[in-house]
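A.B. asks: A predicted structure for the sequence below; I have some questions about it.
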Amino acid sequence: LVRSFPINSLDFTFSIYISDFFQSKHEAEKKEFLKIEEALRREVTLLRGEQETNKARIRELEQKNDDLERHERNNQQEVTDLEQKINEMTEKLTLLENELAEKQTTTEEMYRLREEMRAAERPLLMVGPLRAERQDDTPEEPTPGDQQKQKPQFISRSSASVESVKSNGVSCGTRSSKDSTGNENSEITTTPITLSGGDGKGFASCVNRIVKDLMLKVDRLEGILTGLRVQPVRR
């Protein structure tokens, strides 16, 4: 019994030491675990805060993205409207340009027709008197007895006839015809016809030739006037 007592006391002391060691180790590990747990909790808290912040930023970005998409759709719609307006304005400008070109063409045509009418009215000032004179200016053939006494004559139907004498002694007659209102319409300068030896037949043939030339000129002027009148009507 004396010998067993120390053995039991040693075992008990060793067991107490071991229990204290493991208990202190357990406490140390527990403290370390608590520290780790606390650090993890803090980290989790930070991560949750960051997550909430990221969620808020994501929501803001989504809202901004929606706003940008809406603005983009609005811009596309505005661009489409502007393109449509530009096309309409281009069509209107094209129509206005065509109308302006037609107006200019019409103005030029009217100006040309006025000029043609004025040019057509000018021959009337000569055709009318010549047509009337063609009936009255047919010369009478002189008799042989009057050939010696006949002097140079000029065909005249107007109220005024001017004769000018040149330096060589040859006279020229200027014939001016008047219409019913008294206005002078045209002037025709005629070459004098003189009798040198009393050849009546030569004088008559010369006068007839002059009259025929005048009639041909009148007919030609009438044809030109008719063509000018018909041409504007066709256009």
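C.D. replies: On my side now, so go ahead. As the structure is a computational prediction, the values presented were derived from the model and not from experiment.

A.B. asks: can we go C-alpha only for contacts and neighbour counts from here?
C.D. replies: Noted.

A.B. asks: mind checking which helix or strand the residue nearest in space to the middle of the chain is in?
C.D. replies: In the chain, the C-alpha closest to the average C-alpha coordinate belongs to residue 97, at a distance of 3.3 Å (CA atoms, centre = their mean). In this structure, residue 97 is located in helix 4-136 according to DSSP states H and E.

A.B. asks: show me what that helix is packed up against.
C.D. replies: Secondary structure elements in contact with helix 4-136, counted by 3 or more CA pairs under 8 Å, 6 or more residues apart in numbering; DSSP states H and E, are strand 184-190, helix 200-234.

A.B. asks: so which of the ones you listed gets nearest residue 136?
C.D. replies: Evaluated with CA to CA, the helices and strands packed on helix 4-136 place helix 200-234 nearest to residue 136, the distance being 10.8 Å.

A.B. asks: any idea how far that closest one is from the chain center?
C.D. replies: 48 Å (CA atoms, centre = their mean, to the nearest Å).

A.B. asks: and that helix, what's buried?
C.D. replies: Residues 200, 203, 207-208, 211, 214-215, 218, 221-222, 225, 228 are the ones in helix 200-234 that count as buried (16 or more other CA atoms under 10 Å).

A.B. asks: check it against this one:
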Amino acid sequence: MAAAACCRVLALMAIMLVAGRVSADPDMLQDICVADLASAIKVNGFVCKSNATADDFFSAALANPGATNNTFGSLVTGANVQRIPGLNTLGVSLARIDYAPGGLNPPHTHPRATEIVFVLYGELEVGFITTANVLYPKIIKKGEIFVFPRGLVHFQKNNRKVPAAVIAAFNSQLPGTQSIATTLFGASPPVPDNVLAKAFQIATPEVQKIKSRFAPK
């Protein structure tokens, strides 16, 4: 009896595992699923629209340099599902990052994707930091590639006196970006001053001064 009961339990577990694999198929279930960005229905991704065209799979957004006349001297131009609806369910996206001389793409993370960059022109100081607080820095030049692991804090800095640019690829249709400084000092509602003061070991007036620089315009 005990052996028979054990076999029934094992058989039930096997059926559950198979059923779980069937219901959680990670692969696409159709050829295309062009995102309906106007739909009020919210899912983990976007619902499909019925009137897809070739233009849903096209963008010229990365063809030209972006304007870098801002605080950080850099601009990220995304080519994700929000700009190219045909990327929905495909798990990939691109971005172009342009840097003025001395420009910085500040420390940030992509919670949903690994990033790989290809240098179009110029030279950059790049690096990522592991959860053990180890920095992996590198100088990369035209034609070279560098990888930033998913979720880890990373940055790019143009130390030269000429512009630079990269094409970045992600294994997500919408990788998300959290800029560390903006997230902490520009959040809405704001992170309490005493939390930031203790975390950064600075006085409350210094926290308020930094917050003023990240206040929504």
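C.D. replies: Nice, I can see it. Bear in mind the structure is a predicted one, so any value in this text is a computation, not a measurement.

A.B. asks: TM-score for the pair, please.
C.D. replies: The TM-score (TM-score structural alignment, normalised by the length of the second structure) is 0.23; 77 aligned residues with a CA RMSD of 5.3 Å.

A.B. asks: ok so, going back, residue 103 of the first structure is nearest to which of the helices and strands packed on helix 4-136 of the first structure?
C.D. replies: Closest of those to residue 103 of the first structure is helix 200-234, at 18.2 Å (criterion: CA to CA).

A.B. asks: now do that closest one against helix 4-136, angle only.
C.D. replies: Between helix 200-234 of the first structure and helix 4-136, the angle comes out at 150 degrees (axes from the mean of the first three to the mean of the last three CA atoms, to 10 degrees).

A.B. asks: what helices or strands is helix 200-234 of the first structure leaning on?
C.D. replies: Using 3+ CA pairs under 8 Å, 6+ apart as the contact criterion, the elements in contact with helix 200-234 of the first structure are helix 4-136.

A.B. asks: could you give the angle of the helix it packs on to strand 184-190?
C.D. replies: Counting by the same axes, to 10 degrees, helix 4-136 of the first structure points 60 degrees away from the direction of strand 184-190.

A.B. asks: before we move on, back to that, can I get the helices and strands packed on helix 4-136 of the first structure in a markdown table including distance to residue 47 of the first structure?
C.D. replies: Listed next are these as a markdown table, based on distance: least, CA to CA, whole Å:
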| stretch | distance to residue 47 of the first structure |
| --- | --- |
| strand 184-190 | 116 |
| helix 200-234 | 97 |
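
A.B. asks: nearest to residue 50 of the first structure, of those?
C.D. replies: When these are compared (using CA to CA), the closest one is helix 200-234, at 92.6 Å.

A.B. asks: for residue 127 of the first structure, which non-adjacent residue is closest in space?
C.D. replies: Taking CA to CA, 6 or more residues apart in numbering as the measure, residue 127 of the first structure lies nearest to residue 218, with 6.1 Å between them; neighbours along the chain are not counted.

A.B. asks: the one you found contacts residue 129, doesn't it?
C.D. replies: No: between residue 218 of the first structure and residue 129 no contact is recorded; they are 9.8 Å apart, counting by CA atoms under 8 Å.

A.B. asks: where's the residue lying closest to residue 123 of the second structure once chain neighbours are set aside relative to residue 124 of the second structure, distance?
C.D. replies: Distances taken as CA to CA, 6+ apart put residue 141 closest to residue 123 of the second structure, at 4.4 Å, once the chain neighbours are dropped. According to CA to CA, to the nearest Å, residue 141 of the second structure stands 7 Å off from residue 124 of the second structure.

A.B. asks: the two: which is more packed in?
C.D. replies: Looking at residue 141 of the second structure and residue 124 with other CA atoms under 10 Å, you find the greater number of neighbours at residue 124, namely 26 against 18.
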